[in-house]
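S.K.: Can you look at this prediction? I've put the sequence above it.
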Amino acid sequence: MVGYGPEDNHFVAELTYNYGVGDYRLGNDFLGMTVVSSQAVRNAQKLQWPLKEISAGVYETEAPGGYKFCLQDKDSPKEDPVLKVTLAVSSLQKSVDYWSKLLGMKVYEEDEGKQKTLLGYADDQCKLELQGVGGAVDHGTAFGRIAFSCPKEELPGIEALMKKEGQKILTPLVSLDTPGKATVQVVILADPDGHEICFVGDEAFQELSRVDPSGGKLLDEAMAADKSHEWFAKCNIQKPSA
């Protein structure tokens, strides 16, 4: 999990490495993440990371796996510099109805000309931007999901509403044990375009999402001990560089 602060009040991204997968086919479902940070821009310039200026003080860049990022060259007005995550949708109105009327998100901005709508649960949190693409949404082979935490007593109501409205439930409400830690309750849904949405009981999530002060050291040790190159060599497959 990587982010600019604790998961309790910051957006974080979960990066996964799957053994046996040499590459992924990206679809058009994830359109990018917007970060407001002059420091991020300076870091990219210092490391000679490819930056494309798309407007004054706004740059587009790309992660090693092909995912796009938009960097705004200014200081964030809030604690978390992650401004928004943008997802593609085939029908903007249908998706806005799902996320706002069923999942209770507030509509912050609408741009009919650009087929974009900005939604969120709170003013100081990362926002979700839905963008109409005028066609089908392709999830490729590397798609993930968006997760939210909420009081666990709200989870049965979320599941019941989706059943009543005939919406897709990928994983019915279930309790998942984490050895040595909390048992967390989750329900996983899918919106009209198949974007996966996980709602997690906040009480257990609070325990599971605590920042590990030695997290960086443990990650370095795990990567140093990684033997996946041996598996790729045995299977005569070139290991991906990132």
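M.R.: Perfect, I can see it now.
S.K.: When you work out contacts or count neighbours from here on, use the C-alpha atoms and nothing else.
M.R.: Fine.
S.K.: and the residue nearest to the spatial centre of the chain, what does it touch?
M.R.: Nearest to the mean C-alpha position of the chain, by Cα atoms, centre = their mean, lies Ile146 at 4.9 Å. The contact partners of Ile146, by Cα atoms under 8 Å, 6 or more residues apart in numbering, come to 195-198.
S.K.: What segments of this protein are helices?
M.R.: Using DSSP state H, the helices of the chain run over residues 38-46, 92-96, 155-164, 202-208, 215-224, 228-234.
S.K.: looking at the ones you listed, which is closest to Lys127?
M.R.: In terms of Cα to Cα, the element of these nearest to Lys127 is helix 92-96, at 13.3 Å.
S.K.: another one to put next to it:
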Amino acid sequence: MKLLRRRDIPEERYTNAFLGYGPEDSHFVVELTYNYGVESYDIGSGFGHFGIAVEDVEKTVELIKAKGGTVTREPGPVKGGKSVIAFIEDPDGYKFELIERGPTPEPLCQVMLRVGDLDRAISFYEKAFGMELLRRKDNPQYKYTIAMMGYGPEDKHAVLELTYNYGVKEYDKGNAYAQIAIGTDDVYKTAEVVRQNGGQITREPGPLPGISTKITACTDPDGWKSVFVDNLDFLKELEE
């Protein structure tokens, strides 16, 4: 990844760094946030991982080891499947799944969140967010089901991986993972659609202090937060 942008907001006492594999206006990126004076967070049990597509998982793992990185799962087939994966962990404890794939325009390809009712979650993201169910796979041997949600094919777009573990209805979300952010042409209309489909608006539509970019924030039925960002405002923000 590359550092794409860094932003300090002293009046709100935080600093952001945006990292990714391409420009923010055309790629999915990771937003790292440092809140002044806070040294540690609780990741909880609900957040799963970020996914990164690589052409050779084994070589990537060796490179990470050589640079002192932490590998928590050695390369090998995913449970109940054939895809070759590995897991690594960053210094703050966030997990990253390395997924072996061919060349892709979107290497930062997944966010995995655990949910207590998969059908409810799928319906919400379809109706409130306009996502498509790209793939659903049940793995009874290991007692879990996944659903891939997104705005385009998995090999070309970042997707949301929803995971249901049999019999688990709730998770501890901790206070570390914050949200996914999605662009929209109208944050006010988006907030209404989210409300109409069972989402809870946690921040009414309007400009951010100190930035002027309009956003709205909401939570899904499992309590996972998302932020919708005005597309034109965001492009102006990138130009500043």
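M.R.: Looks like it arrived, so ask away. Every value quoted in this text rests on a predicted model; they were computed, and no experiment measured them.
S.K.: And the TM-score, once the two are fitted together?
M.R.: TM-score for the superposed pair, counting by TM-score structural alignment, normalised by the length of structure 2: 0.77. Supporting figures: 205 aligned residues with a Cα RMSD of 2.1 Å.
S.K.: what's the counterpart of Ser175 of structure 1 in structure 2?
M.R.: Under the alignment (TM-score structural alignment), Ser175 of structure 1 maps onto Pro207 of structure 2.
S.K.: With Leu189 of structure 1 instead?
M.R.: In structure 2, the residue matched to Leu189 of structure 1 (TM-score structural alignment) is Cys218.
S.K.: Wait, its match touches Ile201, no?
M.R.: Yes: with contact defined as Cα atoms under 8 Å, Cys218 of structure 2 counts as touching Ile201 (4.2 Å).
S.K.: which residues do the two both contact?
M.R.: In terms of Cα under 8 Å, 6+ apart, Cys218 of structure 2 and Ile201 are both contacted by the residues 191, 194.
S.K.: Any idea how many residues pack against Leu155 of structure 1?
M.R.: Counted with other Cα atoms under 10 Å, the neighbours of Leu155 of structure 1 add up to 21.
S.K.: ugh, wrong one, Phe199 of structure 1
M.R.: 22.
S.K.: For the residue nearest to it when sequence neighbours are not counted, which residues are in contact?
M.R.: Spatial nearest neighbour of Phe199 of structure 1, excluding adjacent residues (Cα to Cα, 6 or more residues apart in numbering): Phe148 at 5.0 Å. Neighbouring residues of Phe148 of structure 1 by Cα under 8 Å, 6+ apart: 197-200.
S.K.: List the buried residues for the biggest strand by length in structure 1?
M.R.: Ordering each strand of structure 1 by length in residues (DSSP state E) puts strand 168-177 first. In terms of neighbour count (16 or more other Cα atoms under 10 Å), strand 168-177 of structure 1 has its buried residues at 168-169, 173.
S.K.: helices or strands up against that strand?
M.R.: Packing contacts for strand 168-177 of structure 1, counted by 3 or more Cα pairs under 8 Å, 6 or more residues apart in numbering; DSSP states H and E, involve helix 155-164, strand 183-190.
S.K.: just checking, Lys156 of structure 2 touches Pro103?
M.R.: No: using Cα under 8 Å as the test, Lys156 of structure 2 is too far from Pro103 to be in contact (9.4 Å).
S.K.: hang on, the earlier thing: tell me which of the contacts of Ile146 of structure 1 persist in structure 2.
M.R.: Compared against structure 2 with both residues aligned by TM-score structural alignment, their matches' Cα atoms under 8 Å, the contacts of Ile146 of structure 1 retain 196-198.
S.K.: filter those to the buried ones?
M.R.: Those of these that meet the buried threshold are 196-198, by 16+ other Cα under 10 Å.
S.K.: And for stretch 21-33 of structure 2, what's in contact with it?
M.R.: By Cα under 8 Å, 6+ apart, the residues outside stretch 21-33 of structure 2 that reach it are 1-2, 4, 14-20, 106-109, 158, 235.
S.K.: if you set the cut-off to 6 Å instead, what comes out?
M.R.: 1, 15-20 (Cα atoms under 6 Å, 6 or more residues apart in numbering).
S.K.: and these, which two are the farthest apart?
M.R.: Met1 and Thr15 (18.7 Å).
S.K.: higher neighbour count, the two?
M.R.: Applying other Cα under 10 Å to Met1 of structure 2 and Thr15 shows that Thr15 carries more neighbours, namely 15 against 12.
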